[in-house]
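Chemist: only the shape, not the letters, is given here:
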C-alpha cells in the first residue's frame, strides 16, 4: 500500500486526505500548527491518522508522495528534507485531478481571481449546470471529487497551488493579469512568480481554450516563450487585432464561439478592472455552451464578492468600502481608479516586497487622507508622508476606524484597500474585512 503524507490540515489538506483514504492509500496528516476542530472531526470520521503542533519526521520522510498545503513555503525545514531525498511533492488540486474526468475551468491572475471565479460559478449555476466551486474559494476540490462530484468545476488557482501542479489540465484556462505579488515567496524575483502563473496552460490540448488579457504587457511577452496548443481567446477593453471579447461603443461584445452582445451599462460590476473580469467570465460561459439569455441575465444580476470593493454603509454622509482582498499594490490601484469622491485610504499589513510607486499618482489625485494599519508602518511613512496628505498611524482596526471617522468629511469615501497581507494583525484578510465592517456599522 502506497503511503501519502498530507502537510497542512486546512480545507485543502483535510480534503486531500479524505480522497487519498478513499483511493486506498495509507494516509497520515501532519500540521505544524493547531488543527481546527471541524477538520479533526473530518479526519477522525474517515479513520485518518493525524498530528498537530509539529512534524514527526520519521512519519513524514517515509512517504511515497507528499501533498503540501499551498501556504507552506519550500524553505520550511521538513520540505527541504523531502526535496533533498527527492520525494514527489504535489498540490491538492494536482492530486484531485487524477480521480475525475470533470471539466475544469481554472482562473488565475494577480488580481480579479475571486471575482471572476465567483461570477463564472454564478453563471453556470443560473444555467442549471452541475457545478462545484473550488481552489482558493469554496470547498476542497479533493473532498468534492471524493464525496460530492460534479460535472464542472470552477477553480480559483493561486501561484502557490500552480507551483506543485504537473499533470493537471485545465479545459478552460483563464489568465487575467500578471503584476508583482508574493515576491517574498519567489526569492524577490518577479520572473519566478510569472513562471508560476504561466503553469495554468500546462498540458492543454487543441480541444481546450486559453482566455487571457490581450493588453497585459507581461502576458504578451510570455506568450512567445510557450508552444500553446489551446485555442487562444484574448480579450481587451477595446477592440483590437485578435481580441474576441471587448467593449465597443457602450456595447459588451463577444465574437467566439457565437456572437454575443449586451449594454455595458447593464453589467452589475463597475470599474475598469471589472470590465476585464466580466469579459473573461462571459467568454468562458460562451465557450461552455451557456445560452445567451442566461449569460446576459447573470452578468446583470451578479451581487459581487465579499471583501472586494464591498459597500459597507454610509455614516454621517461618508461612504465606507471594504476592499480587504486588495493584498497587493495593483489591486489597490484598481480600487483607487474606481473612486469618484475624495478618499481616505487605509493601507498596511504584512508587506510582500511591495513597490508603492504605481499608486502614488492616484493617491495624489484621489486621497484626502491616509490611515496606516499595521504592526510596522515604517515603509508606508517613508513612501507617503512627504506627499502633503494628512496621515494617521494605527495598529488595530479599532484605532483605524476611529482615525478614519475623525478624518473623513461628508461626501468622502473611506476605502480599506491595504496593498498588504493581513497576517501581522489579523487571522486572514476575511478577519480584517469583517472587523472593519463590524466597527464601521457601530459608529
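Modeler: Here it is on my side, so go on. This structure is a prediction, so every number in the text was calculated from the model and none was measured.

Chemist: make it CA atoms for all contacts and neighbour counts henceforth
Modeler: OK.

Chemist: surely residue 233 touches residue 208?
Modeler: No: using Cα atoms under 8 Å, residue 233 is not in contact with residue 208, being 10.4 Å away.

Chemist: which residue ranges form the strands in the stretch 151-300 of the chain?
Modeler: 152-156, 172-175, 209-213, 231-238, 245-248, 251-254, 260-263 (DSSP state E, counting those that start in this stretch).

Chemist: what's the distance between the longest one and the middle of its chain?
Modeler: What it means is strand 231-238. Mean-position distance between strand 231-238 and its chain equals 21 Å (Cα atoms, centre = their mean, to the nearest Å).

Chemist: next, the buried residues of it.
Modeler: Of all the residues in strand 231-238, those buried under the rule 16 or more other Cα atoms under 10 Å are 232-237.

Chemist: who touches residue 209 in this structure?
Modeler: Going by Cα atoms under 8 Å, 6 or more residues apart in numbering, residue 209 touches 171-173, 230-233.

Chemist: and here's the other structure:
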C-alpha cells in the first residue's frame, strides 16, 4: 500500500490527509507545531494517525510521497532530509487535482488575489454554478474533492502553493501582478519568485485561457522569455494592442472574449480604486470564459461587498476615517492603498520585514502622508528610511499604542490607514488577527 505522509496540520494538510485516506492510502500526518483542537479532533474522528510538536523521522522518511503544506519552506530540516532520500514532494493542490475533472479557475498575483478570487466566486455562485472556493481562502481543495464535489473551483494560489505543483492544470489562469514579496523565501532573488508565480501556466493547452495585466513589466518580460499555448486575455486601464478588458473613452468597462462580450459603466462597479478595476476585469473575464450570462456578471460586479482587512472602512471618530488594510503585507499592496486615498493620511506601518524596498511608496508618502506611526518589535529600518520624508514619525510597539498615537496626531478630515507593508508575525498570529485588533482598538476610541 502506498504510504502518504502529510506535513502540516492546518486546513490544507488535514484536507489532503482525508482525501488520501478516502483513496485507500496508508496516511500519516506530522506537524512540528501544535495542531489546533479543531483539526486534531477532525483527524481523530477520521482515524488518521498524526503527531504534533515534533517530526518523527522513522515515520516520515519511509513515505512513498510527501504532501507538504505551503508554509513549510524547502530549507526546513525535515524537508532537506526528505530531499536527500529522493522522496517526491507535492502540494495539496497537486494531490487534489488528480481526483477531479472539475474546471479550475486559478488566481495568483502579489496583490489583489483574494479580492479577485472572492469576486469570481461571487459571480459564479450567484449565477447558479455549483462552485467551490479553495486555496488561500475557503476550504481545502482536497477536502472538497473528497467530500463535496463541485463542477468549478475558484482557487487562490500563493507562490508557496505553486512551488510543488507539477501535473496540475488550470482551465483559466489569472496573473494579476508581480512585485517583490516573500523574497526571504527565495534567496532574495526576484527571478526565483517570478518563476514560482509562473508555474500557474504549466500544462495550459490551446483550450485554456491566461488572463494577465498587460502593463506589468515583470509579467510582460517573463512572457517574452517563456511561451504558453493558452489563449491570451490581457487587461489594462485603457485600450492597448490586444487588450481584452479596458475602460473606453466613454467610461465604459469593456470585456471581450470568444465566448461573451459585455460593457457596463465603470462607475457601476461596487469596488472602487484602480487596483479594484483590475480585479473586476480579471474576475469578469474569467466569468465570460465560463459562459456566465452577461446580466449575471454585471449584477455581481455591482453588488459585491468586498474583502475583510482589504481597504475596509472601520469607523469615523472625531471626523477621522479609520481604514483597515491589514492584508497589505507587502510594499506594493500599500502602494495601491495609498493610491486610492485622499491627502492627509496618518499611515501605520510595520511588522516582520520580508526584505522590503520602501522606495516604491516614497512618492505617494511624500504626496499624501502627514505622519507615519511605526508599529512593531523593531522599527529601525522604517524609522531610518522615512525619518526625513514625512513631517512626523512615531515609534510604537503595540497596536493600541499605535492607534492612540494616530488619534492624538490626526484631526478632522484626516484618514488613519493601517497598511503595514509587512507580515504580522512579530506581534500577531496573522494579518486577520492584526486587522481584528485594529478594529477593536478603533471601537474603543468611541467609548
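Modeler: Perfect, I can see it now. A quick note: this is a predicted structure, and the numbers were derived from the prediction, not measured.

Chemist: quick one: TM-score?
Modeler: The TM-score (TM-score structural alignment, normalised by the length of the first structure) is 0.99; 443 aligned residues with a Cα RMSD of 0.7 Å.

Chemist: check the strands of the stretch 151-300 of the first structure for me and report the most buried one.
Modeler: Ranked by mean neighbour count, the strands of the stretch 151-300 of the first structure are led by strand 172-175 with a mean of 27 (mean count of other Cα atoms under 10 Å).

Chemist: what helices and strands are in contact with that one?
Modeler: In this structure, strand 172-175 of the first structure packs against strand 103-108, strand 209-213, with contacts taken as 3 or more Cα pairs under 8 Å, 6 or more residues apart in numbering; DSSP states H and E.

Chemist: apply 10 Å and report the result again.
Modeler: The contact analysis (3 or more Cα pairs under 10 Å, 6 or more residues apart in numbering; DSSP states H and E) places strand 172-175 of the first structure against strand 103-108, helix 113-126, strand 152-156, strand 209-213, strand 231-238, helix 272-287.

Chemist: that strand aligns to what range in the second structure?
Modeler: Aligned by TM-score structural alignment, strand 172-175 of the first structure falls on residues 172-175 of the second structure.

Chemist: what's the mean gap between that stretch and the aligned bit of the first structure?
Modeler: Taken over the aligned residues, the distance from stretch 172-175 of the second structure to the first structure averages 0.2 Å (mean Cα distance after the TM-score superposition for the first structure).

Chemist: how far does that stretch sit from its chain's centre?
Modeler: That offset, for stretch 172-175 of the second structure, works out to 13 Å (Cα atoms, centre = their mean).

Chemist: next: stretch 435-443 of the first structure.
Modeler: In terms of Cα atoms, centre = their mean, the centre of stretch 435-443 of the first structure is set 25 Å apart from its chain centre.

Chemist: ok, the alignment partner in the first structure of residue 322 of the second structure - contacts?
Modeler: Counting by TM-score structural alignment, residue 322 of the second structure lines up with residue 320 in the first structure. By Cα atoms under 10 Å, 6 or more residues apart in numbering, the contact set of residue 320 of the first structure is 309-314, 343-344, 404, 412-416, 436-437, 440-441.

Chemist: sticking with residue 320 of the first structure, tell me its helix or strand.
Modeler: Residue 320 of the first structure belongs to strand 318-322 when assigned by DSSP states H and E.

Chemist: next helix or strand past that strand?
Modeler: Helices and strands here follow DSSP H and E; after strand 318-322 of the first structure, the next one along the chain is helix 329-337.

Chemist: so that following helix matches what in the second structure?
Modeler: Against the second structure, helix 329-337 of the first structure falls on residues 331-339 (TM-score structural alignment).

Chemist: the matching stretch vs the first structure, average offset?
Modeler: Stretch 331-339 of the second structure sits 0.3 Å off on average (mean Cα distance after the TM-score superposition for the first structure).

Chemist: and the strand holding residue 320 of the first structure, how far from the second structure on average?
Modeler: With the two structures superposed, strand 318-322 of the first structure lies on average 0.3 Å from its match in the second structure, counting by mean Cα distance after the TM-score superposition for the first structure.

Chemist: relative to helix 329-337, how tilted is that strand?
Modeler: In terms of direction (axes from the mean of the first three to the mean of the last three Cα atoms, to 10 degrees), strand 318-322 of the first structure departs from helix 329-337 by 150 degrees.
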